[in-house]
Every structure is written in structure tokens, then in C-alpha cells.
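Asks: Prediction below, plus the sequence it came from.
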Amino acid sequence: MIRISLEQHTPAVTVAHVTGDIDLATAEEFREGVAERLASGEVFVLDLGGVTFMGSLGFSVLVETHQETERRNIRWAVVAGEGPIQRPLRVTGLDDVLPIYPSVADALTALTTVDS
């Protein structure tokens, strides 16, 4: 089971808090939740600190999201926390590609201080 709850930080920045396992059964729900953030065109933080497991489909969603945000010039950030997805991000090299921050506060600071 996966849960995505939205928190409006400022009128232009949303934090999507994701909890649960992102696996074969929930990857499409994760993809749809992220797609909604992309469709809004707003700056967003994807907080994965509450994710207890992420399979390859979940990591594919992150790569697709990165490509789409670059194409559409949407600023975003990923918070991986200290949980179980931290190591796979390092091993795959995604931590060098994705805009990853240690906390939601750090991500929000980075996104709100960047000149548009």
C-alpha cells in the first residue's frame, strides 16, 4: 500500500509526502501521483522519507520525472531520507543525477532561493 499526501508549502510549492512500499502493485499509483504534480507545472518536493521499499519501477518513475521536469523546466527536489532507498540511489548513481536533498527543509530552501 502506498499513500501520497500533499502539503501546500507556499502558493507555488507543494510537498508530496509518500509513504509505504513502491512495488509492482503500487508503482502505477506512484506514477500517477507524480504525474499530477508534473501536470500542475508547479515547483514540488517529492518526500520519499516514508517509503519502506522501492522496486525498479519506482526508480524508473524518478528517472522519467527528472527527464520531464528538465524538458518542461519545472523545478523539483527529492528527499530520500535515511530509509531503505538511500543505498539503491547511491549504487545506481541516481544520487548524482537527481536533485536529492537530506530533508524537506533543505529541499524547500533550495527551491525557494533559486532565481527563476
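Replies: Cool, got the structure. Note that the structure is a prediction, hence the values are computed from the model and not measured.
Asks: C-alpha only now, for contacts and for neighbours.
Replies: Fine.
Asks: Mind naming the longest helix for the chain?
Replies: helix 56-72 (DSSP state H).
Asks: Against which helices or strands is the helix or strand just after that one packed?
Replies: Next along the chain after helix 56-72, taking DSSP states H and E as the criterion, comes strand 76-79. Secondary-structure packing of strand 76-79 (3 or more C-alpha pairs under 8 Å, 6 or more residues apart in numbering; DSSP states H and E): strand 43-54, strand 100-101, helix 104-113.
Asks: In addition, the following structure is provided for comparison:
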Amino acid sequence: MDMQVIKLDENRTCIRLDGRLDAPGADQIGVRFTAAAVAGGHDTIVDLAGVNFLGSMGIRLLISSARALNAKHAKLVLFGAQELVQNVLDQSAVDQIIPVVATEQDALARLGT
């Protein structure tokens, strides 16, 4: 699992993920992801276009980060999921906790910017 952090501005971050977000993938990036998404308490969008598999530990990482951000009055928005990953997000009702949108532009709009 590869992860790239892009600072969009002083209040927003984009995290691009590439690979399998399963137990080993979540383990590999968990600390860095949490540090990038949650530590600063800034709104974060997550690009899932490069994620070809999403497992329960990946879902857990995303939800726990979203909840931690929410406690800091910030938002996490997911975007760009491939069909297989989108199906997992739909079946697990992740969109009830984290906004899931199609494009980066939609994700930024959900942040209110």
C-alpha cells in the first residue's frame, strides 16, 4: 500500500492511496495515515482511485480517522473509488459515517470550499 500526502492549503489535505487496503495494507500505512489525516485536525479528502481492494481493517482505519476528525470539528471525505471498492463501501454502509463522492471536485465541495 502506497500513500501520498498532498497539502492543498493550510486547512485541507488530500491523501492518495494506491494498492490493497486490507489488513496488511492498513497496518503498513495506519500510523502515517492517522498522523496525516487526524493530527493536524484539518479537513481531509482521501483519493481511493488507486485502491483495488478494501477489507475490514481498511474500513476500520477510515472510520476511526473520520470519527477522530469529527471530534476535532473537521471532516473526512472519500472519493474516486473503483467499482469493486465502491461496492464494499455501499455494502458496509460507510457512507452513513463518511461522505463518499465520485470526484475530487465533489469531495472539496463536501468540505464546503
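Replies: Happy to help now that I have it. All figures in this text were calculated on a predicted structure; none of them were measured in a lab.
Asks: what about the longest helix of structure 1, how far off from structure 2?
Replies: Comparison of helix 56-72 of structure 1 with structure 2 after fitting gives an average deviation of 1.3 Å (mean C-alpha distance after the TM-score superposition for structure 1).
Asks: Over to residue 27 of structure 2. Which of the three states is it?
Replies: What DSSP: H, G, I helix; E, B strand; the rest coil gives for residue 27 of structure 2 is helix.
Asks: And for residue 6 of structure 1, the neighbour number?
Replies: Per other C-alpha atoms under 10 Å, the neighbour tally for residue 6 of structure 1 reads 17.
Asks: and residue 30 of structure 2, what helix or strand is that in?
Replies: Going by DSSP H and E, residue 30 of structure 2 is in helix 23-34.
Asks: buried residues in that helix?
Replies: In terms of neighbour count (16 or more other C-alpha atoms under 10 Å), helix 23-34 of structure 2 has its buried residues at 23, 25, 26, 29, 30, 33, 34.
Asks: and it, how far from structure 1 on average?
Replies: Relative to structure 1, helix 23-34 of structure 2 is 1.9 Å off (mean C-alpha distance after the TM-score superposition for structure 1).
Asks: could you give the angle of that helix to helix 56-71?
Replies: Helix 23-34 of structure 2 runs at 20 degrees relative to helix 56-71, counting by axes from the mean of the first three to the mean of the last three C-alpha atoms, to 10 degrees.
Asks: Residue 58 of structure 2: which of the buried residues of helix 23-34 of structure 2 is nearest?
Replies: residue 26 (5.3 Å; C-alpha to C-alpha).
Asks: what's the spacing between that closest one and residue 20 of structure 2?
Replies: For residue 26 of structure 2, the distance to residue 20 of structure 2 equals 8 Å [C-alpha to C-alpha, to the nearest Å].
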